[in-house]
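Q: I'd like to go over a predicted model; first the sequence, then the structure.
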Amino acid sequence: MHSPQHRLVKCVALALAVLLLSVAALVPVSALEPYGNNIRIRNWVNNDPAYTFSEQYMTSVWYRNFSALALTANPRNNVLRIALSQLGYHEGDSAKDFDGMNKSGSSNYIEYARLIVPNYNDNHYEWCACFVNWCLNQARIDYAYGEISCWKWVEWLKQNKKFQDSYAYGGDYTPQPADMIFFNWKGVNTGSGHIGYVLYVTDTTIFTVEGNTKDEVGIRSYALDDPCVIGFGTPDYEKHAGENAEATIDFSCRDGMPMGRYILTKDRVALSSAADKNDRLARLQFGSTVVLLGTDGNKAHVVSDDKQGWVSSASLQLLDTLPSVTFKADGKTVGQLPFEKGVIYGDIPAVPEKAGYTAAWDSYTLDRSDVTVEPVYTPIRYTVTFVADGKTVATVSFTAEDMSITAPEVPAKAGFVGTWPELTIPLADTTIEAIYTAVTESDAPTESGTMVLPIATSTASDDTGTDKPVDGCASVVGLLPAVILAGLCLPLLVVPILRKKKY
């Protein structure tokens, strides 16, 4: 039997413990590490070194999704991206199920409880509030209530003026992305039995991401005036925002699906080789991620690991937007591809060809911003070789940007008149051979010599009679019009015949 003094000591100790618990349960993590139900919360804001992920969880697609994320300056984006990265994670029946793959598990064993409260899983607690805390901790937001309880969350938020009543209970607040949403399934505002995050809102509907909804992490929707929705928690996210924070992501994709990383919201989604085909390259798991390249109707062109293919757009939820590389030539977009961590997804388009030039995309650097790339066109230098009687007389060159050459004098040949043939020269290396014609008495003497043959843009008259340039075509001024070969306008060089004096 204990003495009265011993009982007095115990009573005082118990009173002090209750007082400490009461204070801790009402302050942010940054002020005092809170305790709830005598269970210590592992605070990742302070990077608690005692915690590491379980081996089981680290083998899962959800760990891969989570670890691929990088925190940005926008806390709302961070919280929702972390929550969405866990879509499809299912509770298990023991610690071996921390990988989230036991689809029949029903005993509330989850990785998220390992992080926040030791021995939480052994007590089989419901875990919706635990998941909310986990996402806040992972987003490095020092804002967490010390007790894993939906209703205690509501009380704490109201005391700190961070709670808004829903439409069903007289409120006029429009919930924002990453706000907490509280439920009472009996449709009365006397307590809360479930919590999640607001994902986005339409004119009539709230879309949410929640833990412990049908024993997994999932997306749900509710009418704005649903009496089961009692209100919203509004953490001071802006306090935690960094400089030059990016805009909050529109996870609804109401204005179209942007390039980015998406997460599968259904299981065994077929990946087909084309938008109009029903073949099956692979089956994609609920919770796995793909990168969107584009859409065609209700089909999405995606990259899944090392495969490209098409899936139903309805099976995708935006997880994160990605910067893109836009390839442009002559002011027109040739292609656009997303990139991530220096890796471009999809096939880089070919550079549009340009007659008389070699082409390559200019060099570029991939960081976290959109990039526009233009081609570099380098003129090809072509040669024209003048040959007479099998011997090279001269070799001249020209490019698409300098298309004039000087024809050399035809070498004299006794008893013959020498001329260069009149012909057209395409953008290619060309050999021209002299033509010698035997002299007759009727031939009139002519002067021989060299001639500069410029090539300039051809003209065509419009309805007013005004000369207009013909784009992409060229010819010798005053000699021949531009020639269209095989449907292409090719710059041509015309070499006239030069006659020699009669001997």
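A: Great, that's in hand. If you're wondering where the values come from, they're calculated on a predicted model, not measured in any experiment. Residues are numbered from 1 along each chain as shown.

Q: make it CA atoms for all contacts and neighbour counts henceforth
A: Fine.

Q: does Thr295 touch Val311 like I think?
A: No: counting by Cα atoms under 8 Å, Thr295 stays clear of Val311, with 9.6 Å between them.

Q: ok, the two, which is more surrounded?
A: The neighbour count for Thr295 versus Val311, taken as other Cα atoms under 10 Å, is higher for Val311 (25 against 19).

Q: which SS class is the more buried one?
A: Taking DSSP: H, G, I helix; E, B strand; the rest coil as the rule, one finds Val311 in the strand state.

Q: then Cys11?
A: helix.

Q: and Phe131, by the same measure?
A: helix.

Q: now it: closest residue in space that isn't a chain neighbour?
A: Leaving aside its chain neighbours, Phe131 sits nearest to Gly211 (5.6 Å; criterion: Cα to Cα, 6 or more residues apart in numbering).

Q: same thing with Ile195?
A: Phe182 (4.7 Å).

Q: next: Gln336.
A: Thr326 (4.4 Å).

Q: is it correct that Glu111 is in contact with Ser54?
A: Yes: look at Glu111 against Ser54 with Cα under 8 Å: they come within range, at 7.4 Å.

Q: next up, a structure to set beside the first:
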Amino acid sequence: MGSQKDVLSDTTEYLSCQRKRARWHKMMKRLIMLIVLAAVGVFTFFHAKEWYTVRKSVSGVEIEFKTEWENAAEQVNLTGDWSEDVLALAQSQLGYSESNDADWSATFVSFCLSYANVEGFPVETDCNQWVQKLRENEYGAYREADEYTPEPGDLVFFDMDDSTEQKIVDHVGIVVDVMSDTGAASVKIKTIEGNSNDCVQYVIYDQTDARIIGYGKLPEETE
């Protein structure tokens, strides 16, 4: 009988240890999962608001972090004239290029609008969706290319592919100047764009360039 009791005791103790070990493993798995989720949450929190991360194009490798390009934007003295302020912010980023291969022209323009404190105007990261929003009655800010003469500070939307009959907006910039010399064959539009040859730079187009689809008119400043 003693031997049987010993066996039962040992078995009970063994099963108890196994249960404790199983519970411990289960708790560790949950803990690891929570740590991973927390890490993902922290990463998302710190990076979700970053419109874009840029690097100096002259070096090709030197990364400019969020604080650096924010500092460049914060050096701009805002006047309260949204068109002027958007252009000034865009020009503060000239010569910089994105650190990834994604299309970032819309995020660059949205960055400028955001830091210029433009109100009553949507921001977007998708050019085609942006145009659809601007067409809505809520904004009424979209202008067809063949029906409008742009002004500095306007957004200009492009179909850079221009290979199909159906126009798909896939790029956006900011109008810097509209140049119409008397002897010129056509009116020229000077823009500043992100994701143009992988950097922020000036570009000049004929106003009649078939790739230009339309414009986004900024709202008037509030008093």
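A: Good, I have the coordinates. What you see is a predicted model; the values in this text were computed from it and never measured.

Q: TM between them?
A: The TM-score (TM-score structural alignment, normalised by the length of structure 2) is 0.62; 156 aligned residues with a Cα RMSD of 2.6 Å.

Q: which ones are touching the residue nearest to Phe131 of structure 1?
A: Trp127, Cys128, Ala129, Phe131, Val132, Gly196, Val217, Gly218 (Cα atoms under 8 Å, 6 or more residues apart in numbering).

Q: alignment lookup: the fourth one to structure 2.
A: Aligning on TM-score structural alignment places Phe131 of structure 1 opposite Phe108 in structure 2.

Q: does that match touch Glu50 like I think?
A: No: using Cα under 8 Å, Phe108 of structure 2 makes no contact with Glu50, being 10.4 Å away.

Q: more neighbours, these two?
A: Remark: of Phe108 of structure 2 and Glu50, Phe108 carries more neighbours, 25 against 13, as counted by other Cα under 10 Å.

Q: what about the helices in structure 1?
A: 4-24, 55-58, 61-68, 75-84, 111-116, 128-138, 150-159 (DSSP state H).

Q: wait, which of the ones you listed is closest to Asp320 of structure 1?
A: helix 75-84 (6.7 Å; Cα to Cα).

Q: the closest one vs helix 128-138, what angle?
A: Put simply, helix 75-84 of structure 1 runs at 130 degrees to helix 128-138, going by axes from the mean of the first three to the mean of the last three Cα atoms, to 10 degrees.

Q: what range in structure 2 matches helix 75-84 of structure 1?
A: By TM-score structural alignment, helix 75-84 of structure 1 lines up with residues 82-91 in structure 2.

Q: what lies in contact with the matching stretch?
A: So stretch 82-91 of structure 2 is contacted by 73, 76-79, 109, 112-113, 115-118, 152-154, 174, 176, 192, 218, 220-221 (Cα under 8 Å, 6+ apart).

Q: burial measure for the residue nearest to Ile195 of structure 1, as a count.
A: Other residues within reach of Phe182 of structure 1, judged by other Cα under 10 Å, total 27.

Q: matching it against structure 2, which residue comes up?
A: Aligned counterpart of Phe182 of structure 1 in structure 2: Phe157 (TM-score structural alignment).

Q: just Ala17 of structure 1 next, same as before
A: Checking TM-score structural alignment: Ala17 of structure 1 goes with nothing.

Q: ok, Ala17 of structure 1 to Tyr35 of structure 1 distance?
A: 10 Å (Cα to Cα, to the nearest Å).

Q: for Val452 of structure 1, same thing?
A: Relative to Tyr35 of structure 1, and taking Cα to Cα, Val452 of structure 1 is found at 94 Å.

Q: now do Leu485 of structure 1
A: 83 Å.

Q: quick one, which of the two is more surrounded?
A: Tyr35 (23 against 9).
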